[in-house]
Every structure is written in C-alpha cells, then in structure tokens.
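Participant: compute the structure for the input listed below.
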Amino acid sequence: MSKNLMKESVEAVCQLAMIDDNPIEHMLVKRMCQTQQIFSNATHFSDARVMLNQLQVRNNCGTQTPDVILLDLQMPEFNGWDFLEQFENVYKSLDKKVCVYVFSSSIDPADKKRSQEFSFVSDFISKPMRKETLHMIYEKHAIAA
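Facilitator: All right, here's what the predicted structure looks like:
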C-alpha cells in the first residue's frame, strides 16, 4: 500500500473534535492540521453542550464518533469541568474509546490533578498548542485507529 493511500485510510478513521470558546485557538489548530496534513476532518465547537448533544445523537444513529477531543477548561456558562462530568455518563455508551486531552491555559497543578480523575482523560496540555504535540497526538491515535 502506498504511503499516501495508507495515510488517507488512517485519516478516514482518526477524527478530532476541538471544544474551545476562543476562535483564535481553533484557527491555530486548524492551520497546524492543514500544514501537517493531519486530522483533515476535524470538527470545532465553541460550546461543549453542542458536542455532548452530538455525541449522544451519534451514538444513537451510528454516525462517526471522534477518536480525540481537545477540551478547554475555561469557558463561559458550561465549562470544561461541566463537560467532563457529563461526558463520563455518555462515554460509557459510546461505540468506541474516545480520548480527551484537556487543553488549557491553566497553570494550577490542582486542575491537572483533577483532570486525571477522569479515566478517559489522556493528558493535560498547556496552551498554546505546539505542532509537535498535535502531531504526537495524531500519531498515537492514527496507529490505534
């Protein structure tokens, strides 16, 4: 199988969803994905409740569930902690394993420790996103997918 064909087949099954209320963060991650030719079908949400709804609907109608979620903690109204607490119930009923990466500007060690209490949280990544970090996440999940 050629390298390009192999990358396309992996790409079709390795999905990213990003939840952040800052459009600049979305733009930066989109640009990194385009430059590195990874996560070409990424979805972006500014409201974590919309993502939760879509996950519940996806699970019930068989549409594709993301492999990776990048989650900001500090968002108005419904923050990342709210998402994690509600996702814990949704996670159990999903059709596949979803890895959440907390993606935050918080430097509080208590936030990192608290995020590790959720079994589906893979890591705590400090903003801004580095291209090496995003590529490492892609490689880890592309191989698993």
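Participant: drop to CA atoms for contacts and neighbour counts, all remaining ones
Facilitator: Will do.
Participant: residue 93 is in contact with residue 59, isn't it?
Facilitator: Yes. Between residue 93 and residue 59 there is a contact at 7.4 Å, judged by Cα atoms under 8 Å.
Participant: neighbour count winner among these two?
Facilitator: Higher neighbour count among residue 93 and residue 59: residue 59, with 17 against 13, using other Cα atoms under 10 Å.
Participant: second chain to compare with the first, below:
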Amino acid sequence: MSKPVIDLACIIDDDKIYVNLIRKVIESRALSKDLLIFSNGKEALDYFEYLFNNFEAYKVPNIIFLDLNMPVMDGWQFLEHFMKIEKKFKKIITLYIVSSSIDPVDIGKANKLSSISGYIIKPVKPGELEDLFRKKSF
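Facilitator: This next block holds a predicted model:
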C-alpha cells in the first residue's frame, strides 16, 4: 500500500451514510493515515479546545470536511468558535464546507471566510475528494 497523502483528516458531519462513504474512499485510496469523525460541531470544538489547552497541536488534522446542518452545534456555530483558536495551533489547516445546501447565501457566506478553502456540494465524488487531498501541500 502506498504512503498516505497526509497524517490526519477530520470529518464533522452527522450523516452516517455520507461519513462511511467518505471514510472508505479515504482508506481505500490511502489519503490519510488517521481519521477523526465527529457527529456535530460541539464534539469537534471540544476536541480542538482540549488540544489547544493541553499543547497537543500535533493531533490537529491537516484537512477538515465540515457539514453545515447538524444537531447540537451546526457548522456555522463551529466555525465562529474555531476561527478564534485555529491560528494558535501554528499549523495550516485546510477546511472545506461539504454540504447538501445549494443556497447562494450559504455559499456566499462561506466564500467570504478566509478560513474556508472551498464549498463542496454533496455528494462528493471519490475522484474529487482525492484531488482535494493531493492538490494541497500540507
């Protein structure tokens, strides 16, 4: 098996079917050595705050795929908090919004945020996902 493209990827999404599909693509194409999965923004934010408070920046993912519509804490709420701490990790984190929303307001809002590398509309094709991993130098 070939060497993984990156060390750590993260999916923040409550859609179990989508998460399983993306996980299988990442594993079968050796895109990431490890994978973090959170079902809502609150779980993910708690993880990142723990890393920051415990000086464990090496456990920060290289790439994050964030859904917008989730229970407990949605993607926008997660972003609001995450953008305040992400620069403190001193690591480039590539973050994509992956959503079924085709609302121009959501897309426009995402495009205005410097923390967002792109807005991808579900479903994500396996080749498109692989291109996202390979085009960035982490």
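Participant: now the strands for the second structure?
Facilitator: In the second structure, the strands defined using DSSP state E lie at 6-12, 32-38, 63-66, 94-99, 116-121.
Participant: tell me, the last one lands on which residues of the first structure?
Facilitator: Read it as strand 116-121 of the second structure. Aligned using TM-score structural alignment, strand 116-121 of the second structure spans residues 121-126 in the first structure.
Participant: and the second one, by the same measure?
Facilitator: On the basis of TM-score structural alignment, strand 32-38 of the second structure is assigned to residues 39-45 in the first structure.
Participant: what does the matching stretch rub up against?
Facilitator: By Cα atoms under 8 Å, 6 or more residues apart in numbering, the surrounding residues in contact with stretch 39-45 of the first structure are 11-12, 14-21, 26, 30, 33-34, 51, 138.
Participant: if any of those are buried, put those into a PyMOL selection.
Facilitator: With 16 or more other Cα atoms under 10 Å as the criterion, this PyMOL line picks the buried residues out of the contacts of stretch 39-45 of the first structure:
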select buried, resi 11+14+15+16+17+18+19+20+21+26+30+33+51+138
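Participant: mind listing what residue 120 of the second structure touches?
Facilitator: Shown in contact with residue 120 of the second structure (Cα under 8 Å, 6+ apart): 96, 97, 98, 99.
Participant: buried ones in stretch 20-30 of the second structure?
Facilitator: Within stretch 20-30 of the second structure, the residues that count as buried by 16+ other Cα under 10 Å are 22, 23, 25, 26, 29, 30.
Participant: now do stretch 123-135 of the first structure
Facilitator: Buried, per 16+ other Cα under 10 Å, within stretch 123-135 of the first structure: 123, 124, 125, 131, 134, 135.
Participant: for stretch 62-69 of the first structure, same thing?
Facilitator: For stretch 62-69 of the first structure, a neighbour-count test (16+ other Cα under 10 Å) marks 65, 66, 67, 68, 69 as buried.
Participant: surely the third one touches residue 94?
Facilitator: No. At 10.9 Å, residue 67 of the first structure and residue 94 do not qualify as touching, with contact defined as Cα under 8 Å.
Participant: can you pull the contacts of the residue nearest to the spatial centre of the second structure?
Facilitator: Nearest to the mean C-alpha position of the second structure, counting by Cα atoms, centre = their mean, stands residue 64 at 1.7 Å. By Cα under 8 Å, 6+ apart, the contact list for residue 64 of the second structure reads 9, 10, 11, 12, 93, 94, 95, 96.
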